[in-house]
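J.: Pasted the sequence and its predicted model underneath.
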Amino acid sequence: MQLPDYKNRLKAVIFIVLCFFATSCGAPKVPHALSTLLERGSVKVGTLYGAATYYNGAEGPQGFEYELLAGFADYLGVTLDLYPFYSYEAMLEQLEEGNLDIVATGDAVTQALQDRFAYGPAYQTVSQYLVFKAGASRPNNIENLSFPVVAVAGSSQAHLLHTISSDSDVLVTTTEDSDSEELLQQVAEGDIAYTVADSNRLALQRRRYPNLAVASTLNETMPMAWALNRVQDDSIKAAMVEYFGTVHQSGWFTVLEEKYFGHIRQFDYVDSRAFNKAAERTLKPYKPWFQQYAGDLDWRLLAAMSYQESHWKPEAVSRTGVRGLMMLTMDTANDWDVEDRTDPEQSIRGGARYFASLLSRIPARIKEPDRTWMAMAAYNIGMGHLEDARILTERQGGNPDLWVDVKQRLPQLRQKKYYRTTRYGYARGDEALQYVDNIRRYYDSLVWLDEQQRI
């Protein structure tokens, strides 16, 4: 996803920054930090590996923090030099010594860190939770734990626990041998009893380990922001303020947040656990057909759709008469040469071809992944109703080519004051919204299970 061209606005903000740093008795002084960065032609950023920050995926670098940082570099017209660290403290020391311009960890900002570093604008807030394994005894109070709470050394969780333990007898252990995601895995597998995690990381890991449970909330709202060297001028910070203001105003930040977190905010323990079990026990005989008929699609996406449709039950029948693994109507089955909708191979073949046809009918100007999500919605409620939702989106001032805007209008298709103005009338649009969110969660889980060679 590319940012719009903000170069003219960048020139304006640099001019404003120049004026801000001008002295009252002489020529303006060029802000050192920003001018050095621009002359170098790169922004040096320290970060951590993780699903919520930065990792190398099948299609190259990915992660919420990575895309934000790449956008900022593009905004400045420079390259992004990213330096992943394995230690918070080592990374922060490099920032203090001037070897990094920014530190972006996807972690919350504590008072101790604010006393030590300058920060750009807060772009998200997270909660901090005490996490334990579901089925174990739920702790009533963090002060009465029988086992220590383990946190990553230097993290916001470690700082928070240090503050709590200074006022009470809380057993705390810090480590540099595991990251936050690994600690959550260790809790899920029973290797450690407790850890503290922010709401973003917990949501991401619960897709993989649905037995992660929240014992208590240790902090409701903590800001997330990029750290800067405290002794330098505020020129880079001013550019950050302008950048975040621009991406919020343009809607790009909301699109990015939806991409990484929009489908995982709601957690269903029973459903997540049942899906992971089914993926390991039920999917195997159908996997070759998903792979064979996926074509240009990711077979795991097709399999996730099938689970949402039928829970991988070939004989499944809905209340509306659709049947089979891919829940095809009689008309759709006829259109795609499916003679027996309950035959697994025929159903997968027909469903894959039908979904590919829907994808090809989505306007070419709509980019991925929005294009795929809209095609999923059309698979559920039909292309006509999807177009009705896009028209409602445009009428109400939203962008009909962005899923984050269209998804807000889908529930309106079952409200009379809206559907009576549409071409195709009433539809259960709220179910289509849930349909897409579920498939996205199932798909994320299948990708992870596949990488772990568990399916």
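T.: Perfect, thanks for sending it.
J.: only C-alpha atoms for contact and neighbour calcs from this point on.
T.: OK.
J.: List the buried residues for the longest helix along the chain?
T.: Longest helix of the chain, by residue count under DSSP state H: helix 429-451. Residues 429-430, 432-433, 435-446, 449 are the ones in helix 429-451 that count as buried (16 or more other CA atoms under 10 Å).
J.: Tell me how many other residues surround residue 322.
T.: Neighbours of residue 322 under the rule other CA atoms under 10 Å: 19.
J.: picking up where we left off before, packing partners for the longest helix of the chain?
T.: The contact analysis (3 or more CA pairs under 8 Å, 6 or more residues apart in numbering; DSSP states H and E) places helix 429-451 against helix 269-281, helix 299-310, helix 370-381.
J.: after the longest one, next one along is what?
T.: The reference is to helix 269-281. As assigned by DSSP states H and E, the chain's next helix or strand after helix 269-281 is helix 287-293.
J.: and residue 213, that one's in a strand?
T.: Yes. Checked against DSSP: H, G, I helix; E, B strand; the rest coil, residue 213 lies within a strand.
J.: hang on, it packs against residue 131?
T.: Yes. The pair residue 213 / residue 131 is scored as a contact, 5.6 Å apart, by CA atoms under 8 Å.
J.: rewinding a little: rebuild the helices and strands packed on helix 429-451 as JSON lines, extending it with mean neighbour count and distance to residue 359.
T.: Below are the helices and strands packed on helix 429-451 laid out as JSON lines (neighbours: other CA atoms under 10 Å; distance: least, CA to CA, whole Å):
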{"stretch": "helix 269-281", "mean neighbour count": "16", "distance to residue 359": "25"}
{"stretch": "helix 299-310", "mean neighbour count": "22", "distance to residue 359": "13"}
{"stretch": "helix 370-381", "mean neighbour count": "22", "distance to residue 359": "5"}
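J.: which residues touch the residue most central in space within the chain?
T.: In the chain, the C-alpha nearest the mean C-alpha coordinate belongs to residue 260, at 1.4 Å (CA atoms, centre = their mean). Residue 260 is in contact with 52, 63, 64, counting by CA atoms under 8 Å, 6 or more residues apart in numbering.
J.: Okay, one more to line up with it:
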Amino acid sequence: MQSNSKSGSRRSLNSLVSFYSSKMLLISTLFIPFHSISASKSNQQPHFLSNPKLTVVAVDNPSAVFSKDQFQYGFGYDLVKTYAQNLNAELDFKTVPDNATALKLVAQGKVDFAMTTAKQTTIEEKQLTSFSVSCGNFNALTHNSLDTDLNWVFKNAEDQQTSRASGFICDSKMNGRLNQLASFYNRNTVKENEWDRVQDNLTQRLPIYKASFKQSAQRYDIDWHLLAAIGYQESYLKPDSVSPTGVRGLMMLTSNTAQAMGVNNRTDPAQSIQGGAKYFDLMLKKYEHVPAPDRHWFALAAYNMGPGALDSIQNKVQRLGKNPNQWLNVYDYLRNHQSSNARYKQAVTYVTRIRAYLEHIKTTPQLLNI
């Protein structure tokens, strides 16, 4: 047991440290922007968590959210989803037609906040407050062709809710999460000069196999656009494709996988698509404990490199003290080690390009109407 004099000295020292810490915080607020100062409050329990539901609206755009049919993901969306998880709150996320609608809902107090690309002058005119999702790290956005105007808009700058969110954003910048997320949603995954060739290939070949994609996708409850995107990444929708390692067919199945999936002829496009759909469905079921959209990224990576290889990476991620069931942690490991392992680089390219092809197919009227 320690003496009372030592305890008293420690209390005095703690009081002195607390006094100077509060003074330094007061001084720092005179020079640091609003979105940076609130990080110190990020661990406080805000009053709105008495109702553990976070209601957010956003305008559908490439930097904020891709929201079509069974899919809802994107740089902005994932950032909001992670914030809701940080609060241990249920996320109620909806898209709206335009920034004006989003700002109106904030002003009326019908949502906790909005994710928009509205200009600061417009936000101020409506007497609302906002901060950039980059917390000043605009390079992370510009490097990945994401919109630097993306912001979170709140009704009142003084709300504890606003302070908590601002702190979360700047914490994400400091711990590297923001940069990792921006990297995964890089809009340059497929180069601009490649899209004309992609469009020509899809326009010519997708109509031939669309019925098979839709039939197999319906059988396994998979979005057929995603199945087509996988097929395009695998073979450019060429049923006679073959790799140096012996995988072949439109969905590029190995001999063992084809046999396990009941495929007798890998070069038969209908059989190949059916076998690919069945195998992808097995991968989705393997990761059914992982919430969407991460589940799809895990399933795609496992389809590409094999579930055993992905299990090994998850184990390595876990040994680093990170959650192995969060795609961003696995993606970051793959990306950081891709220079020393070609399979890791291939998996990163595989998942991100399929995501880009999926978006292209779902948002191109010419392809949707064929």
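T.: Looks like it came in fine. Remember, predicted model here, so these are calculated numbers, not experimental data.
J.: How alike are these chains, TM-score-wise?
T.: Comparison of the two superposed chains (TM-score structural alignment, normalised by the length of structure 2) gives a TM-score of 0.67, and 324 aligned residues with a CA RMSD of 4.7 Å.
J.: Neighbour count: residue 213 and residue 131 of structure 1, which is higher?
T.: residue 131 (26 against 21).
J.: and the more buried one, that's in a helix?
T.: No. Using three-state DSSP, the assignment for residue 131 of structure 1 is strand, not a helix.
J.: Residue 273 of structure 2: neighbouring residues, count only.
T.: Using other CA under 10 Å, residue 273 of structure 2 has 30 other residues around it.
J.: Residue 453 of structure 1 matches what in structure 2?
T.: In structure 2, residue 453 of structure 1 lines up with residue 368, judged by TM-score structural alignment.
J.: From residue 149 of structure 2, how far out is that match?
T.: Distance of residue 368 of structure 2 to residue 149 of structure 2, given as CA to CA, to the nearest Å: 30 Å.
J.: Same drill for those two, tell me which one is more crowded.
T.: residue 149 (18 against 12).
J.: any idea what residue 328 of structure 1 aligns with in structure 2?
T.: Aligning on TM-score structural alignment places residue 328 of structure 1 opposite residue 253 in structure 2.
J.: who touches the closest residue to that match other than its chain neighbours in this structure?
T.: Nearest non-adjacent residue to residue 253 of structure 2, counting by CA to CA, 6 or more residues apart in numbering: residue 247, 5.2 Å away. Residue 247 of structure 2 makes contacts with 253, 254, 255, as judged by CA under 8 Å, 6+ apart.
J.: what does residue 442 of structure 1 give?
T.: 275, 304.
J.: 7 Å instead, please
T.: By CA atoms under 7 Å, 6 or more residues apart in numbering, the contact list for residue 442 of structure 1 reads residue 304.
J.: I'd like the distance from it to residue 57 of structure 1, if you could.
T.: Residue 442 of structure 1 sits 18 Å away from residue 57 of structure 1, going by CA to CA.
J.: same question, residue 175 of structure 1
T.: Using CA to CA, residue 175 of structure 1 is found at 26 Å from residue 57 of structure 1.
J.: So between those two, which is more surrounded?
T.: residue 175 (15 against 10).
J.: What residue in structure 2 is paired with the more buried one?
T.: Using TM-score structural alignment, residue 175 of structure 1 lines up with nothing in structure 2.
J.: With residue 149 of structure 1 as the reference, measure out to residue 175 of structure 1.
T.: Here the distance between residue 175 of structure 1 and residue 149 of structure 1 works out to 11 Å (CA to CA).
J.: before we move on, what about residue 242 of structure 1?
T.: Residue 242 of structure 1 is 39 Å from residue 149 of structure 1, by CA to CA.
J.: who has more neighbours, those two?
T.: Between residue 242 of structure 1 and residue 149, counting by other CA under 10 Å, residue 149 is the more crowded of the two (22 against 19).
J.: need the contact list for that one.
T.: 171, 172, 173, 194, 195.
J.: Provide the secondary structure category for residue 237 of structure 2.
T.: Going by three-state DSSP: residue 237 of structure 2 is coil.
J.: Touching, it and residue 204? I think so.
T.: No. Applying CA atoms under 7 Å, one finds residue 237 of structure 2 not in contact with residue 204, separated by 9.8 Å.
J.: Tally up the residues packed near residue 191 of structure 2, please.
T.: Burial of residue 191 of structure 2 is recorded as 8 neighbouring residues (other CA under 10 Å).
J.: Same question for residue 343 of structure 1.
T.: Neighbour tally, residue 343 of structure 1, other CA under 10 Å: 15.
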